[in-house]
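Colleague: just the structure for this:
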Amino acid sequence: MENFIRELKEINNLSIIVRLTLATLCGGLIGYDRSRKRRPAGFRTHILVCIGSTLVMITSQYINDIMGYGSDPTRLGAQVISGIGFLGAGTILITGKQQVKGLTTAAGLWASACMGLAIGIGFYEGAIIGCSFILGSMTLLHRFDNYVMSKTKLMEIYVQLSSVKGVSLVFDSIRSNNMEITNVDMVKNRDSEDMIGLFITIKQKEKHDHEKILSLLGTIKEVASVEEL
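Modeller: The predicted model follows:
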């Protein structure tokens, strides 16, 4: 058993296959979660990032151990960590409703690259434990984050109105239900000159279910659509 573990720590055909297979599995687990949520960087992207960073560290170890150049084995890995930024930046988008999307996916790509570096250098324990923590953060903590956001007294909503007459109706409805408007931004709809959009920050004096508030505003005649940001 000790000989087998020693072989996995060294550079040979067996360790290369094991490391790349583990990188595919770990990267695939994280990428599957992103694909399931229809994010731009999904299953294959995370696998490729993890495999690529693993291969970089295998190459670093090969240069240092086999070729005997005595170079710093962490040098190539450092370039991966800094270079992955351009890929992560490509997943971050600002939507027409001023929402920032893709930050978690970008962080997941960076974490997958770090995980691949750990696998590539033969730090299997750290990579597997790290994979479980990364996956847990993206799944379990995602539900917890949604729960916390649904219970907070602050709400940011986007209301689309069919005419400017609806602005006062929306404001009156919010204030009459014991809520305070802390910020308002008005934008014109690009598709229709009559329709306008409102970005409203609401502070509740008493906790209410967010879905009930959205349903309440949705009953106003001039409101075409309403959603929480």
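Colleague: from here on, contacts and neighbour counts on C-alpha atoms
Modeller: Noted.
Colleague: ranges for the helices of the protein?
Modeller: 2-9, 13-36, 43-61, 75-83, 85-89, 103-120, 124-151, 166-176, 210-218 (DSSP state H).
Colleague: in CSV, list those along with distance to Ile200.
Modeller: Below are those laid out as CSV (distance: least, Cα to Cα, whole Å):
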stretch, distance to Ile200
helix 2-9, 56
helix 13-36, 30
helix 43-61, 36
helix 75-83, 38
helix 85-89, 28
helix 103-120, 23
helix 124-151, 16
helix 166-176, 10
helix 210-218, 12
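Colleague: tabulate those in TSV, adding columns for distance to Leu198 and mean neighbour count.
Modeller: Converted to TSV, the helices of the chain look like this (distance: least, Cα to Cα, whole Å; neighbours: other Cα atoms under 10 Å):
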stretch	distance to Leu198	mean neighbour count
helix 2-9	58	12
helix 13-36	30	20
helix 43-61	36	24
helix 75-83	39	15
helix 85-89	28	14
helix 103-120	24	25
helix 124-151	20	14
helix 166-176	8	15
helix 210-218	12	15
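Colleague: Glu227: which of those helices is closest?
Modeller: Closest to Glu227 of the helices of the chain is helix 210-218 (Cα to Cα; 6.7 Å).
Colleague: run this one through as well so I can compare:
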Amino acid sequence: MSNAVSFLREISLWSVVLRLIMALFFGGLIGMERGSRHKAAGFRTYMLVCLGATITMLLGQYQSEMLNMCWAKYANVTGMRTDVTRFSAQVINGIGFLGAGTIIVTGHQAVKGLTTAAALWASACMGLVIGAGYYECVFLGFVLIFFCVRILNPIGTHLIEKSRYMNLYIEFESMDDVRAVATRLREYGIHIYDIDLDHGKQEEFRYPNAVFTMRLNGKQSHAEIIAGLFKLEHIKLIEEV
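Modeller: The predicted model follows:
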């Protein structure tokens, strides 16, 4: 057992495959739990961040091994003592500012762009691996990142639709209508955790609105709840956020 673990700690093709798949799996498990609770960072975001961090760590180990083996004689001849990991560290720090620019909070108080930022960061990590010539990690890393971004999108949407946690953005004609919505939700057996109210602004033609954070009893689907609320009078807009 100890020999097998020692082998997997070395930099080899099988070690790279195992580590990247573990990052995908365990990051996805954490993201699945967060997504089921309707948090902003969900299934794919956690996968991509865990995957990018694993790729970066693999790159650091690869560079260290190359400096001590294949590149050792050139470093001794030239007297080079440069820490090559500093360059990748600067890229990781810098890409954070670029990724932050893709994250926005919408007018409905919903956070958007987290998965895009995570994909951007993971792509930057993959670019570092390409630049280092770590080809075994490059191709598998690309496949897994593409898998997260493209293939897993319907799965993430399905998890949100089946979640027992729900956030609804609702616009009314007046703030007096909030009580009618809350009463209807309680009739469905829904537990309301929080109501974030906004009185709106007449000069900006904004209706009064509220974001309801709640937990479903498991009997109704999200679509049925939204359809039931639309039957109330004075409701202008309902969106799940």
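Colleague: what value does the TM-score take for this pair?
Modeller: Remark: TM-score between the superposed chains equals 0.66 [TM-score structural alignment, normalised by the length of the first structure]; 168 aligned residues with a Cα RMSD of 2.5 Å.
Colleague: between the helices of the first structure, which one is closest to Glu228 of the first structure.
Modeller: Nearest to Glu228 of the first structure among these is helix 210-218 (7.6 Å), distances taken as Cα to Cα.
Colleague: just checking, what packs against the closest one?
Modeller: Other helices and strands packing on helix 210-218 of the first structure, by 3 or more Cα pairs under 8 Å, 6 or more residues apart in numbering; DSSP states H and E, are helix 166-176, strand 223-228.
Colleague: can I get those in TSV with distance to Asp33 of the first structure?
Modeller: Shown next, in TSV, are those (distance: least, Cα to Cα, whole Å):
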stretch	distance to Asp33 of the first structure
helix 166-176	37
strand 223-228	23
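Colleague: ok, which of those comes nearest His46 of the first structure?
Modeller: For these, the distance to His46 of the first structure is smallest for strand 223-228, at 29.5 Å, taking Cα to Cα.
Colleague: what does Gln99 of the first structure align to in the second structure?
Modeller: Under the alignment by TM-score structural alignment, Gln99 of the first structure pairs with Ala110 in the second structure.
Colleague: what count of nearby residues applies to that match?
Modeller: 15 (other Cα atoms under 10 Å).
Colleague: also Phe123 of the first structure?
Modeller: By the criterion of other Cα under 10 Å, Phe123 of the first structure has 16 neighbours.
Colleague: aligned partner of it in the second structure?
Modeller: Alignment note (TM-score structural alignment): Phe123 of the first structure maps to Tyr134 of the second structure.
Colleague: so that match touches Gly60, yeah?
Modeller: No - taking Cα atoms under 8 Å as the definition, Tyr134 of the second structure is not a contact partner of Gly60, at 10.7 Å.
Colleague: list the contacts of Cys148 of the second structure.
Modeller: Cys148 of the second structure sits next to 44, 47-48 when contact means Cα atoms under 8 Å, 6 or more residues apart in numbering.
Colleague: skipping its backbone neighbours, what lies nearest the one residue sitting closest to the centre of the second structure in space?
Modeller: In the second structure, the C-alpha nearest the mean C-alpha coordinate belongs to Thr45, at 1.8 Å (Cα atoms, centre = their mean). Among residues not flanking Thr45 of the second structure along the chain, Thr115 sits closest, at 4.8 Å (Cα to Cα, 6 or more residues apart in numbering).
Colleague: about what we covered before: so which of the helices of the first structure is nearest Gly197 of the first structure?
Modeller: Per Cα to Cα, nearest to Gly197 of the first structure of the helices of the first structure: helix 166-176, 9.5 Å.
Colleague: onto which residues of the second structure does that closest one map?
Modeller: Taking TM-score structural alignment, helix 166-176 of the first structure hits residues 177-187 over in the second structure.
Colleague: which residue sits farthest out from the middle of the second structure?
Modeller: Largest separation from the mean C-alpha position in the second structure: Val77, at 45.8 Å (Cα atoms, centre = their mean).
Colleague: now which residue in the second structure aligns to Cys26 of the first structure?
Modeller: Using TM-score structural alignment, Cys26 of the first structure has no partner in the second structure.
Colleague: relative to Val148 of the first structure, how far out is Cys26 of the first structure?
Modeller: Separation of Cys26 of the first structure from Val148 of the first structure (Cα to Cα, to the nearest Å) stands at 29 Å.
Colleague: kindly report the same for Val187 of the first structure.
Modeller: With Cα to Cα as the criterion, Val187 of the first structure and Val148 of the first structure are 29 Å apart.
Colleague: who touches the match of helix 166-176 of the first structure?
Modeller: Against stretch 177-187 of the second structure from outside (Cα under 8 Å, 6+ apart): 172, 191-192, 210, 229, 232, 234-235.
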